[in-house]
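In: this one's sequence-less:
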């Protein structure tokens, strides 16, 4: 089997080999390439010490790699490379020493590749990839206890590739999920958000909601109250396109609903506690807070609401409401028919680029003051002009709005 590696990876392997060392691409990057995914970084394992590898890289590439625990990191022409050390052993059936991959935890991670020497597949990871199966090498608990982040990375690969966990791996993740509550939220949120953006995010949340509640403790209470919660959240994700903000709002909404009145404040706090940025947390608050808000089906009222939320967030609100109603969790104020009408109306507004906000008006405060209006009158009249344009979009020209502004100022 031949794999196409980036030129930078081939060059690094050649560089180390030319200095008398063994070197292979290894681990998750090889696994991802085998299933047509794009690796975030490329790992090259070598029998050289890190000091020897660093010296070789500095002498030949004139790059000083970043020293990290047990590895070197460097970026060459936009490609992230990680150099790790490995034990190589000589097998009687082969003249080429091969890396020992027994500590890679999962069979699909225990695959190495050399552009000339080919694939190292001692633990049959290639066959497991072809069979869409994730199996452990020995006891999966050892792999996940060694680094709890491995649980999130395994879930992400499963969600991306649609590979299923075998019973021992799945049981290990369920058993050790509480360990995730002790890891830094800043890093956990990045990995978890990547899972939410995968094509099979819904299935992952349905089967591993205990992982989500370990990372976001405020999900534990609604889960205790409603045993069917994982299925409900998963169903809403199935009806939601890959928009991270909307998917996060769908996940965090149960925190709000268990308290009765839905304001969005609890969801926002949960988002901030999970180290999400304040802008995203604010959007989540607005989406959840609009749970019981009716989406208008008349142009003027919809444009007024768009002015309140802004076009990008209002589009997300439609997605949020649709996902909830199609999953059986919609508010009493919503119906499939009314949301369908709202969605068609929104499409017309966006397609025709109709004015919804003060920023989109054909005139601004400076234009009105240039016509002789006082700054106070200009500031007072602009919202009135906007309301006129909401009702009749063809008014949104300088030629029509300036005379109208003067009449309103009298």
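Out: Perfect, I can see it now. Since this is a predicted model, take the numbers as computed values, not measurements. Numbering: from 1, shown residues only.
In: please make it C-alpha for all contacts and neighbour counts, starting now.
Out: Will do.
In: neighbours of residue 190, how many?
Out: Look at residue 190: counted by other C-alpha atoms under 10 Å, it has 13 neighbours.
In: ugh, typo on my part, it should be residue 8
Out: Residue 8: 17 neighbours (other C-alpha under 10 Å).
In: adding another structure so you can compare the two:
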């Protein structure tokens, strides 16, 4: 494995002082998969104070980031490297943190406490790969498997349930049978985990290439986090426009949407209100009038509970609220949306509609999908050509209206009116013409 020179330097330094040291965990997994790891974590038999002595004697800066758990962060060429003493964990009482840790001398004991076999490997140049639990074979077979007993691992740290789903989604791995069964059985333990940590794992899961399979197979786990989605499970949509139940449609539309966290959250929640407004007519056809408004209320509740940022909250709720609105393949319609939403959100709105439509009945919506793609192209061209659709592009401004006798809220109202005139016909964006329109209203 081609470890970075600075990581090699730290490992060699510890070894030269008589301590065992290895690169461990996710970085080893990433190297074996042929990808560049974001971080290199190092494990050693040296105690924290022994690590500090080694680093101090070689003038390497360090921070005591987790001394209680045996972690010191060395800073080499402005890059942090976490170095942690081999340890075994004590009893877990909160399904998240061990009550205490015990430092041990063997890398095998340290690896045995880790979550999944693919993350329980170690490496250094002298000894090569240390793989006590078949992690390399599971990597080759694309399998997520707990180290040891799955129930024990998930009861120790329930966040591992979400990590397993996230790895399956991001890496495209299957979850081994016993591990999968334990995930379902222990899903209620997620209630003991901080929502902020769950949200981080959920978003990574939603952005994975294999998210559709994971969200469908482990929907009961998702319902532990977002119980508001449970009514959509198996909620039929008997209509010529649909071929999937509400939840399946939502997941499939999510999977074909752009990889933006707020868009994928919006797709997950965009039809959550349908089960609550479902009406079946005398012909057995289902209707879901007003579902965007109900979905909007559900999305607000879910996102507040997950404590998302204000930016994410605003974007997701807006997209859920307007996902069923119409946009037409003409410049006026597109520019009106650009005026209201701005450039980025208008493109996002169109992307949401495309993803939503692509997972309707393909026999009924192929023309609509094609039209929406054309609308997106038109929108991009309007933006690129700087065609007017916002107040700053008008040939007159508020000062001009002020000089004509407008004041206060009248100015904004008149500018909006004039912008609508320009959106109707770009040639109207002429200073003399706009001033004449405004003057006529003051006469």
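Out: Structure's in. What do you need? Just so you know, these numbers come straight off a predicted model, no measurement behind them.
In: TM-score for this pair?
Out: TM-score for the superposed chains, counting by TM-score structural alignment, normalised by the length of structure 1: 0.86, backed by 396 aligned residues with a C-alpha RMSD of 2.9 Å.
In: and residue 64 of structure 2, which of the three is it?
Out: The assignment at residue 64 of structure 2 comes out as strand when based on DSSP: H, G, I helix; E, B strand; the rest coil.
In: thought it was touching residue 73?
Out: Yes: contact criterion C-alpha atoms under 8 Å: residue 64 of structure 2 and residue 73 qualify, at 6.4 Å.
In: which of those two has more residues huddled nearby?
Out: Each of residue 64 of structure 2 and residue 73 has its neighbours counted (other C-alpha under 10 Å); residue 73 has more, 22 against 14.
In: looking at this, the more buried one is in a strand?
Out: Yes: Residue 73 of structure 2: assigned to a strand according to three-state DSSP.
In: surely it touches residue 79?
Out: No: the pair residue 73 of structure 2 / residue 79 is not scored as a contact, 9.7 Å apart, by C-alpha under 8 Å.
In: and the gap between residue 189 of structure 1 and residue 196 of structure 1?
Out: 10 Å (C-alpha to C-alpha, to the nearest Å).
In: which one's more surrounded, the two?
Out: residue 196 (23 against 18).
In: tell me the contacts of that one?
Out: For residue 196 of structure 1, the contact set (C-alpha atoms under 8 Å, 6 or more residues apart in numbering) comprises 202, 244, 247, 248.
In: go again with 10 Å.
Out: Contacts for residue 196 of structure 1 (C-alpha atoms under 10 Å, 6 or more residues apart in numbering) come out as 156, 159, 202, 204-205, 237, 242-245, 247-248, 251.
In: that one maps to what in structure 2?
Out: In structure 2, residue 196 of structure 1 lines up with residue 206, judged by TM-score structural alignment.
In: got it, and residue 133 of structure 1?
Out: Match for residue 133 of structure 1 (TM-score structural alignment): residue 143.
In: again with residue 174 of structure 1
Out: Using TM-score structural alignment as the criterion, residue 174 of structure 1 maps onto residue 184 of structure 2.
In: so stretch 120-128 of structure 2 aligns onto which residues of structure 1?
Out: Residues 110-118 of structure 1 are the counterpart of stretch 120-128 of structure 2, counting by TM-score structural alignment.
In: quick check: the residue nearest the centre of structure 2 vs residue 33 of structure 2, distance?
Out: Here the mean C-alpha position of structure 2 is nearest to the C-alpha of residue 203 (C-alpha atoms, centre = their mean), at a distance of 2.7 Å. Distance, residue 203 of structure 2 to residue 33 of structure 2, by C-alpha to C-alpha: 23 Å.
In: swap in residue 293 of structure 2?
Out: Distance from residue 293 of structure 2 to residue 33 of structure 2, counting by C-alpha to C-alpha: 45 Å.
In: also residue 428 of structure 2?
Out: Distance of residue 428 of structure 2 to residue 33 of structure 2, given as C-alpha to C-alpha: 59 Å.
In: buried residues in stretch 322-330 of structure 2?
Out: Using 16 or more other C-alpha atoms under 10 Å as the test for burial, stretch 322-330 of structure 2 gives 322, 323, 324, 327, 329.
In: now which residue in structure 1 aligns to the first one?
Out: Per TM-score structural alignment, the equivalent position to residue 322 of structure 2 in structure 1 is residue 290.
In: check contacts around that match.
Out: 262, 263, 264, 284, 317, 320, 321, 331.
In: residue 332 of structure 1 versus that one, what's the distance?
Out: For residue 290 of structure 1 relative to residue 332 of structure 1 (C-alpha to C-alpha), the value is 12 Å.
In: which one is residue 226 of structure 2 nearest to, not counting chain neighbours?
Out: Of all residues not flanking residue 226 of structure 2 in the chain, residue 302 sits nearest, at 6.8 Å (C-alpha to C-alpha, 6 or more residues apart in numbering).
In: that older thread, how about TSV for the buried residues of stretch 322-330 of structure 2, with secondary structure and distance to residue 178 of structure 2 added?
Out: Listed next are the buried residues of stretch 322-330 of structure 2 as TSV, based on DSSP: H, G, I helix; E, B strand; the rest coil; distance: C-alpha to C-alpha, whole Å:
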residue	secondary structure	distance to residue 178 of structure 2
322	helix	42
323	coil	40
324	coil	42
327	coil	48
329	coil	52
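In: and these, which is closest to residue 138 of structure 2?
Out: Residue 138 of structure 2 lies nearest to residue 323 out of the buried residues of stretch 322-330 of structure 2, by C-alpha to C-alpha, at 41.3 Å.
In: against residue 404 of structure 2, how distant is that closest one?
Out: 41 Å.
In: show me where the stretch 101-250 of structure 2 has helices.
Out: Along the stretch 101-250 of structure 2, counting by DSSP state H, counting those that start in this stretch, helices occupy 107-111, 135-140, 150-156, 159-171, 177-185, 195-206, 211-217, 219-225, 246-255.
In: give the aligned range of the longest one in structure 1.
Out: Aligned using TM-score structural alignment, helix 159-171 of structure 2 spans residues 149-161 in structure 1.
In: what's the answer for stretch 22-32 of structure 2, then?
Out: Residue span in structure 1 matched to stretch 22-32 of structure 2, by TM-score structural alignment: 24-34.
In: now the end-to-end length of stretch 28-48 of structure 2.
Out: 23 Å.
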